[in-house]
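Asks: Provided below are the primary sequence and the corresponding predicted coordinates.
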Amino acid sequence: MGEIGVPPALSDAVESLKDAIKAGRTDIFRKLLETCETCEGGGLEERKQLVNSIATDEGTFLHMATKLGRSDIIRALLASGADPGVLDKNGNTPIQICPTSSILSIFMEDLLQATAKSEIGRVCQLIASGMNVNAHDNQLSRNTPLHWAASFGDADTLNCLIARGADVNSCNSEGATPLHDAVARGDPNVVESLLDHGANPHIQCQKGPHKGKTALEMAKLNPELSKTMEKYLSDPSRMENSHYEFSNGSVSPVLGRKSLKEQGSYESLVSVGADSVITNSIDINHPRTKLLRAQSLSSVGEESVNNQPMQNGINGNIQVASARLPLESTSSLEMTPNMEQVCERLAAVQLTMPPKPLVMNSALHRLWPQPKKITELPGQPWRVPKIVTLAVNYGSIPVHQIVDVWNVHKPWLQELNCDIQLGSIIGPRNYNKGNAIIHCVVDPALVMSENHYSITVEENGVKLISGSLSALHHALITFAQLLRVFRSDEIRVPTSSSSSHSGVVIPPLVITDFPSIPNRGFAMDMTPAGRIPTLERVCQIVDTLASLKINHLHLLFKISASSSSSAFSEENQYSQSTPQTRHPSYIEYHCQLPFSQNELVSLERYCSDRGIILTPGFDLNTITSNDKLAIYNISSTISEALSALPSARYVHIGPNLTSLLAEVSTLNGTSPWSQLLLPDNANLMVCANIFHDNSAALDRLPLSCILVEYGFQADYDFSGGCKMAMNKGRSLALCPGTSAWSSLSGWPEAGVSNVYSGVVSSLESGSNTVLVAHWSNSACLTPLVFTWPPLLVAAGLSWNHTTHWDFVHSSVGSLIDQHIIKIPNCGLGDALIELGRCETWLTRVARDQPSNDPSDLPSCQGSILHQLFTDPDSVVMDHLSSDVFGVVMRHVRKAVKEGVNKQGERNPLKGRIERVSSRLGRALVTTGTNPRSNMGIAVMNPGVANLPPTMRTDLANKVLALREVYSSVWLQGHRPKGLHPSLLIFSSLLARLLPEQMMHGV
């Protein structure tokens, strides 16, 4: 890029300034700027012109310093009059390309300084450049620029912020609004301006020096302010024009959103020139200044960016003050978009609600799914003993069923050093619970619905009330989480009581909870040649699902046609082959179940004991014309397979089988659905996507069927299926996908985006089911652990849609550590996300796709790393380079290294497949690079066979070693049958690398 706008007399300084930025030498950079002002042909205006010129490939010097993360140089540029509104060649401002939250905080600091000094031009300039007018100064105080204007600025600055969307009733961490700060300051003009724009004088502070007071009550101490308030409140016309809305950010964007089309395009960036050399003219003794200086704005994150659609994907941020202090981002890699940016892009609009009491104990923030309501109580904490006595009320629910639920959870509680012993059984009107420490009641009459439960923790014990056995399961999950999160809390037990004490101290509190969406499920594709877990591993998955309050598990089996009856000899294969029932056009079908009848019965019992409904699902591998003549045979196969699950409440029919049955019903005018021979008490679940353009078939579908709308890509729109079901008066379930397929490390961005859309659509359409599907295929290379990020987010939001989104987007990794791995802060959760994020980034680079474009994710062709391992010769290399693969390998190594937990445990694969694929990609790019790229294609794929022999030998050795590790890890938790197709991929790659040796069986 040529230099644009550089003063001729200062052109020689450009390269020196760029070198100083690259080297991070702030001292040299400052000296060069001073020289530009004093040299011949230079001056103050010439220096400012140079600073704001397009002098680098990245744009301005500010673009370059921002991209490289040179924080001190950024401050020097801003102090020298750098304009953050100048656009680079991609139309981005420096703010829009901030690589980390710490860099973004520098611009936030500049905005607050300008606000406090009433530099309106600079304030407008920064907001127009992309700064969010409702961002927070730091995560501890959570003051917005309007709070700062109310404390320091004049009325004009305050009006400027409000005109650009500032929330006049935003609450900081103390629950104080800008009006509280204005009244505390004592400036009638600022107070009156806030009131004119709808500030609510009746909001109470939750804590701090003004705890329990409203701005109106505070104003009574100042006669002049009191007069202003009375004048305002007594004027009906002014009251009518105000809008009293409470805002504390206590709701998730799941409650309400707008599409980017509805929001409108990003406003034109306007450069409002203002010389804003930063000085320290603010009152350094003001509490807010002290707090700012102490925090150094290091905790300000991507929320500081304006909540408008942006070209770098940092859009749609939640910017109202949170009712709790969200955890800081744990993302360690500097590759965009990270999970925070992905999730923030989804949250475009949030609603306002009356402020809830602040939950001050940070340990309570780690409960997941987050309870609907937590109230902290005064008093002494409960010191949990090692042996806890339980008292159970008898009533409409038999006591033995209640005790059975406690016994299921007993091993988990014992792991937390808490042993539950049944003490007494008491009548519903008996007040004497003896010496029991926990008092448990299951009665729907005591709560709002049978799905509700409450937990009250007091100094002398716990009261637990639930509306059903299912709600009791959820209550005990929360109870176990309380024991876990407070086991490592700061409160310590006196050594004198350590012999009888569990080491857990829980503060007094009340939890009231119930699910937002009643049915929350996980569907596993049991493709015969795929990654099928052993029964023991499935039971571990069930335990994980239960701990996340997921109450449905679907196992999706495949039905295949066969011409040989010998294929049905195994115990776990069922077929309809009775000679007297054969039709002249008989086609034999079999359903390959990975488990025997006894194992399925055992698994169903295991799920039922943990409050999870096991649902079988069936689908055809492929559809042929002959299948239309064999509906009865297919139905018989399903019926015989269901003999192992006679009490199934639901039967799930996949897309291929739904399409076949819908086509038959349209052609013949019959109802093949009744021929499926399902149990009378089972509800049929069918693929809704098939009926989008086939309303005739939908009209023949029994009304008792449940439509399942599938969507697996990041930008999938569930609204079509929702509208169809609503118009036809049909029950609907939304089925997003984990997107953890056709890759090596999953697609966390696509999975979380798809899950988010599914939960939102479910709430908007009134659907009572969200079912997260993990699709598979033959030779599945993606380990199941990469389903965890989207599954965890789905579990949390479908249970509690009011969960704070700023907490969700910054805590996915740590929540995985806490609730799935069960080793807090071990780093493996973040490692999973970073590996998948790295793989997504590489795929975007290969397609020359913008970082904020969610289309075709996950890619139907598979990720680039997946393609390199399975079919390297077909990978298009046009936009790839050796440096790109170098970046990927460094990120993979860093993610794996930081994923080592504190006990020294590791993922045995250690990212080896990803690194081998990256090495292979780099070798192909290096060999296929055209040294004369100006005379044709810059890089082409030469094919593995054309790599240098030494390169091929080295890669082959790594693949051979990896195959042994891969086999060992597979057999630790998966059925051996699915291993062979995966190993064929290794063999195919080896045959490409060493064709001669493979011919001789090496």
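Replies: Great, that's in hand.
Asks: every contact and neighbour count from this point should use C-alpha atoms.
Replies: Noted.
Asks: residue contacts, His452?
Replies: His452 is in contact with Ser466, Gly467, Ala471, Thr512, Asp513, Phe514, Pro515, counting by CA atoms under 8 Å, 6 or more residues apart in numbering.
Asks: Serialize these to TSV and add fields for distance to Ser602 and secondary structure.
Replies: Formatted as TSV, the contacts of His452 follow (distance: CA to CA, whole Å; DSSP: H, G, I helix; E, B strand; the rest coil):
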residue	distance to Ser602	secondary structure
Ser466	27	strand
Gly467	27	coil
Ala471	23	helix
Thr512	34	strand
Asp513	31	strand
Phe514	29	coil
Pro515	28	coil
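Asks: let me see the contact set for Val876.
Replies: Shown in contact with Val876 (CA under 8 Å, 6+ apart): Ala846, Met940, Asn941.
Asks: now swap in Arg952 and tell me
Replies: Val944, Leu993, Leu994.
Asks: among these, which are in helices?
Replies: Within the contacts of Arg952, residues falling in helices by DSSP state H are Leu993.
Asks: highest neighbour count among the contacts of Arg952?
Replies: Highest neighbour count within the contacts of Arg952, by other CA atoms under 10 Å: Leu993, with 25 neighbours.
Asks: that residue reaches Ala956, doesn't it?
Replies: Yes: using CA atoms under 8 Å, Leu993 is in contact with Ala956, at 6.1 Å.
Asks: can you show me the helices along the stretch 651-800 of the chain?
Replies: Secondary structure of the stretch 651-800 of the chain (DSSP state H, counting those that start in this stretch): helices at 655-668, 695-699, 719-728, 748-765, 788-799.
Asks: put this next to the first one:
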Amino acid sequence: MANAKDETPLHTAVLKAEPEVVKLLLSSGANPSLKTKKGQDAFALAETHNPALLSLLSMDQIARDIRHHKSVDDMDDRMSLISCTETLNTQIFNDSIKYEKYIEGEIDSWTDLLWPQPKLISIKHQSVRNFEFPKDGKLKVYFDDCSSANPRQVMQIIELSKPLLVSVGVDIEYRGHRLADHETSALEGKVTCGVFEDGRPSGSYTLTIDAVRGVEVIGSDYAGIRHAFATFVQIVRLHKYALHKNAVYSNGVSTTPSSPNGNASGDHSILNGSGTTKHLPDISADGTIRELTIRDQPDRAFRAVYQDFSGCRILNPDTILKLATRLSSCKANYLFVNFEVRTTDRYQLPYTNRELFHMMQVCQELFITFVPSIDTQSNYLEGDQAKSIIDQFLDDFPLCKVVHFGPNLASLLIADRKLLTSIQRRVPRIYLSTHVDEKNGPLLSTLPPFVTLCVEGTWPFEVEKYVSPRVSVVIKFSTGDDGYLCAAPESVAKKALLAAKLSDRQTVLGSMVCDLSTGCEAMPPSLSYMSLLASVGVAYNSSTDMKKYAFLLPVIAAHHMLLDGDMVTLFEQVQTLGKVEHQLTKYAYGYWKPNSSSSPNADISATSETTLFGMSANKKMPISVFVEMILNPENMNMERLTPVVFKKARIELKRTSSALDAISKLLPYSYDLALVLEEIRLVTELMVLVSKLGQYMCVYGGQQIDRKKSFEEGLPYSPGRVGVINLPPAIRTDLANTMLRVRGQFQHVWLSRSIPSTLQNALKMFDNLFRALLPHDLQEMGKQLL
């Protein structure tokens, strides 16, 4: 009920800065769009008084839009079922019969969905009994009295995994040290934990699930306990998921709507009508776990994720910590957070000291090393100025024992060893990102032992050719493809294959997967989830067969990043977006002919490795047609493109939209799931808009241009090139209206992930495209709409 000022309880909670009350009211159905007598809704009040609440309000708006979204069935959808889309349906990695069955997401065993893949999994298929979950739903945790572990610390580690167990109906109860008859007692749900240093590397563990003895979790250290419980939680959740699916199908109820076509289908097991047994083979239908033993240890001690906040994209602390929590469960152990300081501005980080301390504290609990990173926009600065910036930066992280410097500052530190040594007195371990060639090789070879180099992962890998093997190296890979909106599935697999290939080098400590602020940084972070998982998984277990798991990344990401196996459709559509964008760009640049040797399934030989990895340091990749049209719609070269190619791209994107509409009907009221769905929908609609723009450019590009009109609009005229000036005003107005709707959708998505102060810069890309699309006589009206 509103008061005399038309203020609802939601308005009051926003004014009083009570996020928990705001969240409770929103989940109860409070309408944030209601206005007070002063004409202010909840968004306006939050923007004025408490900007931190904008994220909550935006996520609620996204969840509401998702739940009420109607699917669209138009002529394009029906045409897409019968149209010849050879441009976009090119199957990657299909040159080997061995991996053909994985193309549709099929797996050999449910253990294929454990990530990273354990080194050894021994399942007793002939065992008489299986491990049963206790009838009271509580696992009883005991501590091995022979272990040197502190029970309190083990409990803290288990508590990290408890929310993931509780969400599937399994709770935890701590019982203390095990009893004398512990091995033979009939108590249900026994879990015994202990730490025993057996000579294996840090993070090693042995997990045993026995019908009588219960669950035994043994780690070589506390990190091993963390990894063991993370694996155990994955096993429990997969079995609970299978039990739920089996119950649904035994009742004859389908929870997944039919998809318009197989390409845009979600859960293949469901849509193909084979149910749980096909989706999770070899799993017990009654929810019990077969007796098994897992013995595992990491191949590399360095498994890092790098978040770059040097551009306009700066994730809010909550998003960073959620990402860290998910990746910690997948055994990542380093989190680099990079900032850029402009030498012309006053030094200031986007987070408060309290937020930074909280992030460091949570990462420490997750067994993740938080690594602050800094760089400047240029290396043209004096040593004193660089020292001042670095000292201020280190003052903000007084407890950190490790730091990373970007290429510009690294070049100064490599040359100034006195400054480098002074930094080491405050921070024991230093990481430096730099390029390596024959010119700087001798200088890099004499770096002190407290320095680790971070270099780009390319093939051929020639770092050892120029740098002494006394210097430790970390290889870096980006989550996306430079100059593209979305990464191609084959590039994700190639980077993981290359990381595994290079992991056997003695100087390589591990790998770092980087979510960079380069290219089109307005793209949401959920598009990089599969790249993150692939790189972390290979760094942990370099023997992982990525030629196989490249096809299983969507279902793995659904289970371990979104914690919902039914959401596999979302990541399948992300892969489709990447295929569409890359195939269309290949047509534009004349690279349309498939090359079998470019597949990661090709045999790695001396003559084919360079082509296989396709990541030469000297190789210049073309920019995406989509990105080029977004950034430069006034002057495009459409020589090799036709309306038919763009039409096929748009049909394929429409099929993706239909698949997203279908999965939205299953979506519960969940901020996280709704946000990821809306992020993927946003990119899809943006690509549909650009495809329509490209199609119109091809249709009207051959018409004569009025040179006077070109001069009045301030748009360049180049013979042989096409721009929005070629289009009729009605079409431009229609496209501008669509762009305005996409822009509004983007604002909610951006505020849900990033700090509010970055929104203005992030909108520039959309604003520029909107102004370019709008006819000259409507420009003044357009200013009022932005």
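Replies: Everything's here; your move. Small disclaimer: the values here were computed from a predicted structure and weren't measured.
Asks: one step back: a markdown table please, covering the helices of the stretch 651-800 of the first structure and showing distance to Gly827 of the first structure and mean neighbour count.
Replies: Formatted as a markdown table, the helices of the stretch 651-800 of the first structure follow (distance: least, CA to CA, whole Å; neighbours: other CA atoms under 10 Å):
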| stretch | distance to Gly827 of the first structure | mean neighbour count |
| --- | --- | --- |
| helix 655-668 | 38 | 19 |
| helix 695-699 | 48 | 17 |
| helix 719-728 | 37 | 17 |
| helix 748-765 | 16 | 26 |
| helix 788-799 | 13 | 27 |
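Asks: so which of the ones you listed comes closest to Arg537 of the first structure?
Replies: Closest to Arg537 of the first structure of the helices of the stretch 651-800 of the first structure is helix 788-799 (CA to CA; 15.0 Å).
Asks: onto which residues of the second structure does that closest one map?
Replies: Aligned by TM-score structural alignment, helix 788-799 of the first structure falls on residues 529-540 of the second structure.
Asks: could you dump the helices of the stretch 651-800 of the first structure to a markdown table with distance to Trp412 of the first structure?
Replies: Putting these into a markdown table (distance: least, CA to CA, whole Å) gives the following:
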| stretch | distance to Trp412 of the first structure |
| --- | --- |
| helix 655-668 | 38 |
| helix 695-699 | 46 |
| helix 719-728 | 39 |
| helix 748-765 | 29 |
| helix 788-799 | 20 |
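Asks: which ones are touching the counterpart of Ala750 of the first structure in the second structure?
Replies: In the second structure, Ala750 of the first structure lines up with Ser491, judged by TM-score structural alignment. Residues near Ser491 of the second structure by CA under 8 Å, 6+ apart: Asp481.
Asks: aligned to Ala219 of the first structure, what sits in the second structure?
Replies: Counting by TM-score structural alignment, Ala219 of the first structure has no partner.
Asks: count of residues packed around Ala219 of the first structure?
Replies: Counted with other CA under 10 Å, residues neighbouring Ala219 of the first structure total 23.
Asks: out of the contacts of His452 of the first structure, the closest to Leu195 of the first structure would be?
Replies: Nearest member of the contacts of His452 of the first structure to Leu195 of the first structure, counting by CA to CA, is Thr512, at 36.2 Å.
Asks: nearest residue to the closest one other than its sequence neighbours?
Replies: Distances taken as CA to CA, 6 or more residues apart in numbering put Ser454 closest to Thr512 of the first structure, at 4.5 Å, once the chain neighbours are dropped.
Asks: cool, Thr576 of the second structure as well?
Replies: Per CA to CA, 6+ apart, closest to Thr576 of the second structure is Thr656, 7.5 Å.
Asks: if we can go back for a sec, residues touching the aligned residue in the second structure for the residue nearest to Thr512 of the first structure, list them.
Replies: Aligned counterpart of Ser454 of the first structure in the second structure: Thr206 (TM-score structural alignment). Contacts for Thr206 of the second structure (CA under 8 Å, 6+ apart) come out as Glu216, Val217, Ile218, Gly219, Ala228, Thr293, Ile294, Arg295, Asp296.
Asks: now the residue nearest to Thr576 of the second structure: which helix or strand?
Replies: helix 643-664 (DSSP states H and E).
Asks: helices or strands up against that helix?
Replies: helix 75-82, helix 568-588, helix 671-700 (3 or more CA pairs under 8 Å, 6 or more residues apart in numbering; DSSP states H and E).
Asks: need the winner for burial among those.
Replies: helix 568-588 (a mean of 24; mean count of other CA atoms under 10 Å).
Asks: show me what that helix is packed up against.
Replies: helix 489-502, helix 553-560, helix 625-631, helix 643-664, helix 671-700.
Asks: will you turn those into CSV that also has distance to Ile430 of the second structure?
Replies: Shown next, in CSV, are these (distance: least, CA to CA, whole Å):
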stretch, distance to Ile430 of the second structure
helix 489-502, 22
helix 553-560, 32
helix 625-631, 36
helix 643-664, 44
helix 671-700, 35
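Asks: tally up the residues packed near Arg470 of the second structure, please.
Replies: Around Arg470 of the second structure there are 13 other residues, counting by other CA under 10 Å.
Asks: what does it align to in the first structure?
Replies: Match for Arg470 of the second structure (TM-score structural alignment): Gly729.
Asks: same deal with Phe393 of the second structure?
Replies: Aligned partner of Phe393 of the second structure by TM-score structural alignment: Ala641.
Asks: which residue, other than its chain neighbours, is closest to that match?
Replies: Nearest one to Ala641 of the first structure, counting by CA to CA, 6+ apart, is Tyr574 at 5.8 Å.
Asks: and the one you found, which of the three is it?
Replies: strand (DSSP: H, G, I helix; E, B strand; the rest coil).
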